Each structure stands twice: as C-alpha cells, then as structure tokens.
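Enquirer: just coords:
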C-alpha cells in the first residue's frame, strides 16, 4: 500500500538504508491502527519498541523466517507477552507468514495473532507468554538447554563456533522484573554464569496503575549486577546507532548473562498519551493516532499503510536467514560425517527415544519390587535409566536427596570449572540444582523442554507445587514433555505438620486440562508410570509417598496395570457387592479392607487408579470392565480432599477423604486422626451397600 511521507523528526539518523527508516516509522503506527480499530489491546509498548526490535531482527538475530524450526536459530522470547503486537510486527516485516490482514485480526477468535503469543499456534513464536515474568524463566531454560546440548555434542568447540549453541534473546518489561519468578530465574542464571543469554529490559517506568515509582523503586540494574550479570545500558531506544552499540556490547560478553537496560518512553512518539499509563492498553483515540502519524511525517488519513518497497526491503532478511541456515546445514553435515558417535547422540536427544537398554532395565526393576516409599522407587528408576537416556535431566529445589532424584554417579549441571567437591559436574551435567526456587524451576523446565532436546524433570515437596502452579499450567497449555516429581504426598508426611501436608493439591492439579496427575501405589506402579511418562508429549505430575508402602501390583502384567490409568487389582468371585477405588498409599489400605469385608461375607473389587487422566483416555469398553455401571455400591479412598470423586462413586457412593488440614505427629497417627483407616473404608462399604439394597427394595416394591 502506498503512503505519503515527508521527513521523520522522531527518528534520528543512523539507519543503514532509507528504506529501513520507512519500514520502521510505518510499522510503529500499525499497532495504533490495530488497537484503535478494535477498541482494545496493547499498542504503546509495541510502538516504542519497534526501532530496537527492528534492529534486532534485521541485523542481529540468527533466524530463517521460512524455517522457523531451524535447529541452529537464535531464540527470541517476548516475556512481556501483552505487547504481542511487538513480535507480530517483526514477524510481518521479516516474512514469517503474517500479513496486514493478520495484524488487523489481532485478538480475534481463530486468528494467527492472539492477544498473547502462543507456542505452536503462530509460526516463529518460541513460547507462550503473558503471565509476567514467565518468559524470563523460559529464556533461562532455553539458554541452559543450549549450553548442555553444546557440551554433549561439541565439547571441544568454542561456543561461538558451536552448531547447537544458539543465543537466547528475551524482552521483559517492568512488570516481568517485578514478578518474583523472574528474580528467582535471574539469580540462578547469574550463579550458572549463563552466557548466551541476553535479557533486554524495556525500562519505560509505566505500569497499568501509572508511574512504577508507586510500587517498584529498587535499583534494577544494581540488582542484576549483584546477580552476577554483565550490564549494558542503552539510553535512547530511538537511536539505531546506540541500539547497535548496546547489542554489540552484549555480544562481546562470553562468560555470563547480559542484562540490557533499554530506556524507552512508552508509546513514543504519541504526543499526549505517550509516556503515560494510557499508552499501556486501550484505544488511544483518533486524534492521538493522527497526531502520532504527523509526528512521524506520515499521512494521518491513511490507515494500515506500509509501502511495498519498504516491506520488500525488510523481508530481505529472509535471504540472509536462508543463507545462514544453508551454511549451518553444510557445517552440520560435515560434523555429522566426522563424528558419527555424537551424531547418533544428537538423534537420540532430538527424538527422545527410549533405548532397548532402558526398557530392559525398567523391566528388571519391575520384576524385583520392594516394599518402600514410592519416592524411593522413583529414585531407583532414575538411577537405572539415567545413563541410557541423556535427554532426561533435571533436578530439585534444594531437595534432591529427599526427593530421591540425586542420581548416583551423575554429574551436576554447573559452569565449567566449578570448584565444589560435593556435587562435581560441568555444563554437560544431568542434575540441576535449582536452589529454593520452585516458581523459577517450573518456568525453567518449560524453557528446557522448548529447547527441543530434553524431557526435563523438577522435584519438590507436593505441598510446594503451589509455588509452581502458573508454570505447570503453561506447560499443560503448550503440551510440553515435563515431569514434576512431587514427593511427600499427603498428611502422612507427619511431624512437619499441616504446613507441609498437602490436602487439596491432588484435585487442584487434576483440574488443569492437559496435565496427567499420577499417584502410584507401590514400586511396581511407579516403574510402570515412569515407563509411560518417558514416551509422553505432555506434562506429568508424579506424586510420590514419603512413607513406605506394601507391594500390591506385582501380579498384574505391565500392559494391564498402571499404564492404563485404572485397573482391577483384586476382584470378587462373580459380581462384586461393592467396588473400592484407591490411589497411592491408600491402595494397600483398600486391600486390607477387602480382606476384612470378605470375612464378613461382603465381596469387594479393588480398583487401583493411579492416573484418572490416563483412565479417561481408555475406550468405553475397557472403562466398563473396570467400573461396571451395574455396580453402584462404590467407595473411593484417598488421603486428600474428595472434591472430584463423586464422578466415580456416583450418588450411592461413599468418599473416604481428608477434609481438613493435617496435624503435627507421626504420619500413621495423623492418617488415623483424619479418618484414613481400614475401619473407615469398611464402614463406608457397608453404608453404600446398604443404600444400594434399600434402593433396590424400593424399586422392587414399586
């Protein structure tokens, strides 16, 4: 579309080509046209960030818009996801497949330009962002993945010369840096000396409530310097020369992450709304849009204008990107031919194959069950398969040995030259020490998974999964292969008391669409659960006990047990009088209740249900064999709230659950005090059987 233009007083000299200037000044008013036409959205930050992002995408970012999935590309994360138009603009200009019509449809149902960037939906979007600060954690995870992959595949090559050592760029706003998750993640990145990570802070000092001085006054640059980051400051976000100097300085740092303070005026050059909270969101008004266009030397009566010549010029980045990718592919082919052993490792990382050796070790573990806590069984699995599956790595929020994820003999993920004796390691390590940072751990795990070479795991006590929930939700939204090892799963935690005893957490996490919540009953179910988790492309919460549990699942074949989500563990002769459904440590209790009821002449089927999500995936015929509709006398038993069990026990059923917080005391005594006992299950079965019989008698009488 043609557009009349004069001079551009709002932009200084410093552009390599007049067409760059044309592209930038037309592009930066497109968000205003979009938001004004829609009446809602976030335009201001997109307007003021356009020059800095244009320089980044055109001159610094290694990417090929025609191949957004190219392995050798740099990663760009827009942590400030509300300014999605900032990213969509650069994808439009770079030729990722977005056109003006897509920008006009921003935030519309079914468009390629949703209100916040969504991974897997819009080509070129590296992660789903919007909850502030999450993208910073994702960027740290992406950078960790790049460091480790390089160390595994090209340990003798410098980072700059590595095929898999992409650079991670992240743009964050004031809100991102105020959120605790970004502070946790940035602290860890500094400790790791995570080179290859560049975090650009859009320092505009405006949030929804206005001047950030009302709530956010610390020395942010000083904070990042204290974290151990290198600092770069760009005082004028309108000056391409200053922007380039800042980026060059960032690239010159090779031993730590880089924090770039980019000083902007939100919405610049909007004359009235710019620099105020009014620029953050909402339609600025036609007069303001027109005045901004005039300030940029554009025709105020033209809307959604972009000179074709300027667009064609900007899209020449596709040629540069294709050339960079082709050169990378040639280097990759040469490397692959020269080092077939590491090439095979690359294939293993990329495909996340479960090797035959790993399968054999899982089968051997299953064949020799032990009556131990399921957290111990989980640790046995990791120790057995870790060396065979280099794509499976992760760690704990300072609880590795307690969560049983400290793999014997495995190296820790540490910087090169780390001097500690307790956890020897290096950048190729398997065990990550996240520190006491559950929220950041969750966001970092997502970034590691997005890196494309890993199935990461992260461990903590189940009660602290609350700290991780926003990240877990985003993993489910994206469908990422992440496993959360959540141990100490109920009031049986014992003496630490109710602050450390999860009660509502099982059903709270089951409420997240796309998250598999697995609570195995014993050693066998834990092995079977891991066997399925390793092939999953979605997140899993593996909920494990602190206390020892008996072996109950050893007589059931692997393909008929926990992998199906729920299964008949013990049955009655003929039609059962009642069905008891249990999970985790309560399965053993259900088996004891079954024996007591049998002595009283009540025939009971026990169903172990380690994962209700997996059970729901089974066909209707299988589900009917496990929970036949004809048997309405049902009891569920689980040491947590009974919130969702009504779906499975029905109107005649009974729920044995914990409906209050726990208490400080020995775990078995707390369980008994909160009603998780054999006697409670037996009494519940008697009640539900009596209810069903009364109903049957009434039906017969009618």
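Expert: Ah, there it is. Everything numeric in this text was worked out from a predicted model, so none of it was measured.

Enquirer: contacts, neighbours, all on C-alpha from now
Expert: Noted.

Enquirer: contacting residues for residue 373?
Expert: Counting by CA atoms under 8 Å, 6 or more residues apart in numbering, residue 373 makes contact with 522-523, 544-549.

Enquirer: if you set the cut-off to 7 Å instead, what comes out?
Expert: Contact partners of residue 373, counting by CA atoms under 7 Å, 6 or more residues apart in numbering, are 545-549.

Enquirer: Sitting in strands, which of these do you find?
Expert: Assigned to strands by DSSP state E, none of those qualify.

Enquirer: I'd like the secondary structure assignment at residue 408, please.
Expert: When classified by DSSP: H, G, I helix; E, B strand; the rest coil, residue 408 comes out as coil.

Enquirer: I'd assumed residue 384 was in contact with it.
Expert: No: using CA atoms under 7 Å, residue 408 is not in contact with residue 384, being 9.6 Å away.

Enquirer: Below is an additional structure, to be compared with the one above:
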C-alpha cells in the first residue's frame, strides 16, 4: 500500500483476519507474532479469539489461566472484550470497532463449543469426535433446525450469498485501477508484475552478468558475505524483495545499503528487524508469501532453524516461496561451541519434502543458489552459508553452467578410481586432497554438490556422468551428520562427517580436531582404494 497507493487512488486496502482458539494462544509463537504486531501497530490485522475454555484434554482453566485481554493490551493491541460469539450483530459491531482502530485488534468471543448439543456442549468431546446420531438429533431440536443434512434454506443462502456484491466491488476496483494505470502507467505495470510473481525482463541477463563477473573476480570471502553482495544486486532489481533477520542482521549479512527498515511510521520499508523470534519470523514470511506481491527472505544461524522448524515444514507443505537464509553453517563458526554449531540440521532440511537446500562452496555457487531460490515458486529454499572465508574455485565455462544442476565435476582425472563429494567449506578441503593425491599419481574426481535435491531432479544421463555407477569408491566430506550421505556413497563408500556435537575453539582448530583436513581426506581415499 505504501508503495503503490497514490492520492485519490487506493489500489491496496484490505484487512487480514485471523481466527484463533485457546490452544493457539498457548503456543509460544502467538507471543512472538503478537508482540511484534503491537510494536509495528498493524492496524489492518484483526484477530477473532474463540474463547470456549476447552481444549483436547478438557477445560483449560487448570493449564491456561491467562488474562488474555490484558495480555494483548500489554502488547499494544486494541482489545474488544467479552463479545457474545453466538450473536452475529455483536460480532459485526466488534469488527467495525476494530476496523476503526489504528492498532491491531483482538476480539474476544465467548462461545460454547458444540453449542446446542444436549450432553456434549461445552465439553472436550465436542472438539474433534463425531457427535453421533442421537446427539445430532437433540442438537437439531435445541436449535430448532428442521432441515436435512447439507440442506441450506433459500433465505439463509441468499443472506450469505455475496457473489453479486463481490462482483460489483471487483468491477469498481478494476475501473479505478484502469484510471490509475492511465495516470501512473509504470506503477501499474510494476504492481501487476509483482502480484503475478513474474520477474523483470532483465532478470536473466543481469544474473548471468553477475555470475560472469563473480567468476572472473575470483574473490575469496565467507559465503555469508557473498550472499550479502548478491542480495544487494537482487534488491536493486526486485523492489518486492522483503528481507529480515532474527536479531542477527550483522552476522547473517541480510541487509543491504539501500534497505529501509519497516516501522509503524515507515510502513514502506523493505527490511524487518524481527527480534529474537525465529518461529514467528519464519511463520510471518509464510504469510507474506501466501499474500503475494512480495518475496520474503529471513536470516538466522543454521542451528536456530530448530526454533522455527514447524514454520519451515509448513512452507514446504504449502508449496510457497519462503527463502531461508541460514549462516554459521558448521563447526567452522568456532568459539560459540556446540550450542551454536549445527550438526543434524542439514539432514533435517534435505529430508523435508519439497524443500530445496543449497550449501555453496564459494561466491560463484552463492550467486547460482540465490538465483534458484528467487525463481523457485513451488516451495521454500534454504540457503546455507559459512561464517569463515572460503576460496573461490576455478571453473571453465561448462563447469560454470553446470553449477545450476546441483552437482558437477569440479576436478577430474583420466579414468578416476575414486570420487570425493563435498559441499560448502569442505569443497576446498576436497580440492586440496585432490591435489595431494594427484601428485602421487592417484586418479581422483572431485564433485561439488551444492544442492542434492536439484541434482536428483536432473536426467539420469547427467547424474551418471557426474557419479558413474561403475565408480564404487566414493567418499563424502561434510562437516555435518554423516548419515544423509550414505545414499550417495553406497555400501562400498565412506563418509567423513560429524556424528557427534562440536567443540568450542577457533574454527580451523575445530576442523582439524574432527578430521576435516586435506591430509585426512587423502588418507581415507588411499585406504579405500
């Protein structure tokens, strides 16, 4: 609205309604999002609370005794308390009051679950179990409902039929938008493009140019910093890009020079300071993606993905574009120790259906990962980046093109007897081991696999060209849980991974302690062949 609305032309103007129950407000995520909504003064947000005092285990008074109205008032919300949830006029009046408030609103609707049921009304038995024929018959009598199953009386159908009024509202909006387009053609075209999800016509050429520039510069840097560079370029092309971080902006490198933070007095910004709210942040980005017209991305440490895990899973289940930036991707992040060092999180992400996961090894793969994430509209993408610096690998043009296929041959030999697979920071470890083995006359291939799911989607011919079935001597190297890699190395292969939690210390020393060194990789290959 802040971007597109003009004087006398309001093309974006709607409310968002949320329906919650007692259980919803017990969940911790309700605190995260409601707290932030109050700070942001989201006056277009109206939440109707079905206060029936019942959850699956029974009456909630023994485990949920909050004063919900006061709780939300403390967040800075407008609260309409003690509304009869069975009275349509009372609810309508409450909604109108909420619409008039500049604050987010909570409407507390007092209801009886299973209303009208002779013996089950107001009990947990009405929560999810069928009432049964006898109870249904009694309910019909108590509600004076004389109609058959799925029979809707004409007068009620007509009262609730909004097709004509909806069509009139849409027609009025379209007429206004036509006038808007004649007066602000560039804004109108941009509005239609962003709402449709279409990328600008210059997208492909500019990203190809960026990839070429990045490869030619050959700059060594942490992939989180490489990500920041790419974000800046993408943001200049996509005004609909909306970034944010859970209190780790500087560490995640998710902000760019031209970014404008969103606040209650600056709603037209493009960056959200989410605070320490990983679950809320990820869920909010799900909602933004479902709304359309914006492309959300958010950042936190990879290990803190666990706090937002349910929302991550829901993004995949719903098939929406939610870009998840996870930095500090391994024990390489060092001194913070095991509490901050991810181990099982990569396997978790990779095993989530419809999740695309990228772990780039350098600046070049980072460009490709971001491009893939922006273009993927059928599900979320997890972009996993390092804290520590990574060297830029040399590639020819064919290899550069093959990065987008998820895995490719980075180093090769004539008639290789072994394959080393690696991702992220361990790719350079594998390349150094390759150099050592090649110097000894051992023919080895190095495969960089930044995105296993993208590689799996390639045609069998390409997959076999990268990982020939005849080469059974395969070693995967990744500073994460090893079990995921068994499918790629097979029964005759091996994995240098991290089956335990990490340790506190300088990143390079921790890597050496757990055997992620060129010498250890080379020694393992020698043993295997």
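Expert: Now that the structure is in, tell me what you want to look at. Everything numeric here is computed off the predicted structure, so don't read it as measured data.

Enquirer: still on that earlier bit, between residue 408 and residue 384 of structure 1, which one's more packed in?
Expert: Using other CA atoms under 10 Å as the criterion, residue 408 of structure 1 and residue 384 rank with residue 384 on top: 21 against 12.

Enquirer: Map residue 384 of structure 2 across to structure 1 for me.
Expert: Aligned counterpart of residue 384 of structure 2 in structure 1: residue 543 (TM-score structural alignment).

Enquirer: Shouldn't that match be within a strand?
Expert: Yes: counting by three-state DSSP, one finds residue 543 of structure 1 located in a strand.

Enquirer: distance from the helix or strand hosting residue 463 of structure 2 to structure 1 after superposition?
Expert: Assessed by DSSP states H and E, residue 463 of structure 2 sits inside helix 460-466. Aligned to structure 1 and superposed, helix 460-466 of structure 2 gives a mean residue distance of 0.5 Å (mean CA distance after the TM-score superposition for structure 1).

Enquirer: Structure 1: matching residues for that helix?
Expert: The alignment of helix 460-466 of structure 2 onto structure 1 (TM-score structural alignment) covers residues 620-626.

Enquirer: Who are the contact partners of residue 554 of structure 1?
Expert: Contacts of residue 554 of structure 1 by CA under 7 Å, 6+ apart are residue 524.

Enquirer: That one: which element?
Expert: Residue 554 of structure 1 belongs to no helix or strand, assigned by DSSP H and E.

Enquirer: Just give me the residue closest to the centre of structure 2.
Expert: What sits nearest the mean C-alpha location of structure 2, by CA atoms, centre = their mean, is residue 322, with 3.8 Å.

Enquirer: quick one: what's aligned to that residue in structure 1?
Expert: Per TM-score structural alignment, residue 322 of structure 2 is aligned with residue 482.

Enquirer: hmm, back to that, just flag the most distant two among the contacts of residue 373 of structure 1.
Expert: In the contacts of residue 373 of structure 1, two members sit farther apart than any others by CA to CA. They are 546 and 549, at 9.2 Å.

Enquirer: who touches residue 674 of structure 1 in this structure?
Expert: Counting by CA under 7 Å, 6+ apart, residue 674 of structure 1 has contacts residue 658.
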